[in-house]
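Enquirer: Take this sequence and fold it.
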Amino acid sequence: MRLRNKPWAVKLVQDHPESVIDRPDPSQKINWSKRFADISKPLEIEVGPGKGKFITTMAEEHPEKNFVALELQMTAAGMILRTKLAKDLSNLQILCADAANIASFFDSHSASKIYLNFSDPWPKTRHEKRRLTYKSFLQKYQTVLQENGQIEFKTDNAGLFAYSVHSMNNFGMHFDFVSVDLHNEKDEIVAANIETEYEHKFAAQGNPIYALHADFGVK
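Expert: From the prediction side, this is the model:
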């Protein structure tokens, strides 16, 4: 979902290069040891975090981990940055770049988890390759994730969910958790779930939230 352009976001991003990596050269790996105070912490990445409610909440609740928000839209990056600064989240970095280049920005097998929350469904068949659960993206995630790394995926779009299950299954992934109505799961699962802005909106409209956790098994 494209956000309305906010001129303040561009200036905020430009004023905080210590927190945002703006459109880096994909031919060079990023030295994350210079971006985080403690690089030994587990690294988790959210691809397409939107306004950033999920990733900023995760960073706030889990100071024992490092987080990267990989977001293409400058306005969204600015919104995430504003929250990061307000909450002084030193364990969160923002990478303003195309997710298609994710394997270029991280060392192989360096991340413990990748989150895909309410990604654009790209419903037209001719746009299949743009879906974040298309096989070429899965291959890149496999490169970035550690051997026991996991993808956590949520959507309100039944078509994208069905496609993603099929795509991941064909890729040989293992499913640790699958739900077609996340908000009506067991209490402990619901309590552990951190909502995104879109998730809250969609669920309030009575839409079921689909979710899965999957890994690549032994590489």
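
Enquirer: Only C-alpha atoms from now on, for both contacts and neighbour counts.
Expert: Fine.

Enquirer: Show me what the longest strand belonging to the chain is in contact with.
Expert: Longest strand in the chain, counting residues (DSSP state E): strand 145-155. Residues outside strand 145-155 that contact it (C-alpha atoms under 8 Å, 6 or more residues apart in numbering) are 108-119, 161, 199, 209-219.

Enquirer: now the other sequence, so there's something to compare against:
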Amino acid sequence: MRLRKKWWARPEMEASDLIITNPRDYKGKWREEFKNENPIHLELGCGKGGFISKLGDKFKDTNYVAVDLKDEILVYVKRQVEELELTNVRIIPLNIMFISEVFEENEVEKIYINFCNPWPKDRHNKRRLTHTNFLNEYKKFLKPGSEVWFKTDDRDLFDDSQEYFKEAGFNLEYVTYDLHNSGFKENIMTEYEEKFSSQGMKIMFLIGKVK
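Expert: Next up, the predicted model:
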């Protein structure tokens, strides 16, 4: 569905210290921005921010960076973070294909990818955020031993992604085709996840670990 342009979104975002509109200038300097040495975790494709807000509120000793492209979406992330008065979340408007230009080597310790576009046509597969090409970009700034947590409701994407992770040199530490009945205790649900699971859809989940 195409988003209607919200002309007020960008001025509201630019007025907030939570929004980083020039993220490449922060490469290697994110701990200075957060003013602490806490680990930095990244959500790629954060949507309206329900997931990252829950994380930031629950784990105050971790810094979070939320990334998505559209101002019309990110302005709602900003509002959720402000409502919770979180100081450990920053928001980046960015095309994720440029993400390795924003973080220095070993600067990030975990990535979350939740319900990304499955790009089902073969000619579009390289646009998947779990594709081998993207995973190799993430490795440029992930610390050794870091993890990528991936959730989806799309079986083909999930099956293909397991191969992508292996091709990119990640170890598959955890794989389940039914997350909510798997016994995994650390899950935090996204807005989409709540909707899908209420309809009886199974959520698939894996953890890939950098060697």
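
Enquirer: TM between them?
Expert: Once the chains are laid over each other, their TM-score by TM-score structural alignment, normalised by the length of structure 2 reads 0.94; 211 aligned residues with a C-alpha RMSD of 1.7 Å.

Enquirer: Next, the most centrally placed residue in structure 1: secondary structure please.
Expert: In structure 1, the C-alpha nearest the mean C-alpha coordinate belongs to residue 46, at 1.8 Å (C-alpha atoms, centre = their mean). Secondary structure, DSSP: H, G, I helix; E, B strand; the rest coil: residue 46 of structure 1 is strand.

Enquirer: For the counterpart of it in structure 2, list the residues it contacts.
Expert: For residue 46 of structure 1, the equivalent position in structure 2 is taken to be residue 43, counting by TM-score structural alignment. By C-alpha under 8 Å, 6+ apart, residue 43 of structure 2 lies in contact with 52, 64-67, 111-113.

Enquirer: With residue 84 of structure 2 instead?
Expert: Contact partners of residue 84 of structure 2, counting by C-alpha under 8 Å, 6+ apart, are 53, 57.

Enquirer: Alignment lookup: it to structure 1.
Expert: Looks like residue 84 of structure 2 aligns to residue 87 there (TM-score structural alignment).

Enquirer: Would you mind measuring from its match to residue 108 of structure 1?
Expert: Residue 87 of structure 1 sits 30 Å away from residue 108 of structure 1, going by C-alpha to C-alpha, to the nearest Å.

Enquirer: Check residue 83 of structure 1 too.
Expert: Per C-alpha to C-alpha, residue 83 of structure 1 is found 29 Å from residue 108 of structure 1.

Enquirer: Where do the strands of structure 2 begin and end?
Expert: Under DSSP E, structure 2 gives strands at 40-44, 63-68, 89-93, 108-114, 142-152, 170-176, 204-210.

Enquirer: give me the stretch of structure 1 that the fourth one matches.
Expert: Spelled out, it's strand 108-114 of structure 2. Taken onto structure 1 by TM-score structural alignment, strand 108-114 of structure 2 occupies residues 111-117 there.

Enquirer: The matching stretch vs structure 2, average offset?
Expert: Here stretch 111-117 of structure 1, set against structure 2 after superposition, deviates by a mean of 0.5 Å using mean C-alpha distance after the TM-score superposition for structure 1.

Enquirer: List the contacts of that stretch.
Expert: 42-49, 132, 141, 144-146, 148-155, 196.

Enquirer: What of stretch 166-177 of structure 2?
Expert: By C-alpha under 8 Å, 6+ apart, stretch 166-177 of structure 2 touches 132-133, 135-136, 162, 165, 182, 202-211.

Enquirer: who are the neighbours in contact with residue 213 of structure 1?
Expert: Per C-alpha under 8 Å, 6+ apart, neighbours of residue 213 of structure 1: 150-153, 175-178.

Enquirer: how do the residues you listed look in structure 2, which are kept?
Expert: Contacts conserved in structure 2 for these, using both residues aligned by TM-score structural alignment, their matches' C-alpha atoms under 8 Å: 150-153, 175-178.

Enquirer: Show me which of those are buried.
Expert: Buried members of these, counted by 16 or more other C-alpha atoms under 10 Å: 150-153, 175.

Enquirer: Report the two of the residues you listed separated the most.
Expert: 153 and 175 (11.2 Å; C-alpha to C-alpha).

Enquirer: Could you export the kept ones among the contacts of residue 213 of structure 1 as TSV, including distance to residue 14 of structure 1?
Expert: Shown next, in TSV, are those (distance: C-alpha to C-alpha, whole Å):
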residue	distance to residue 14 of structure 1
150	33
151	31
152	31
153	31
175	40
176	40
177	40
178	40
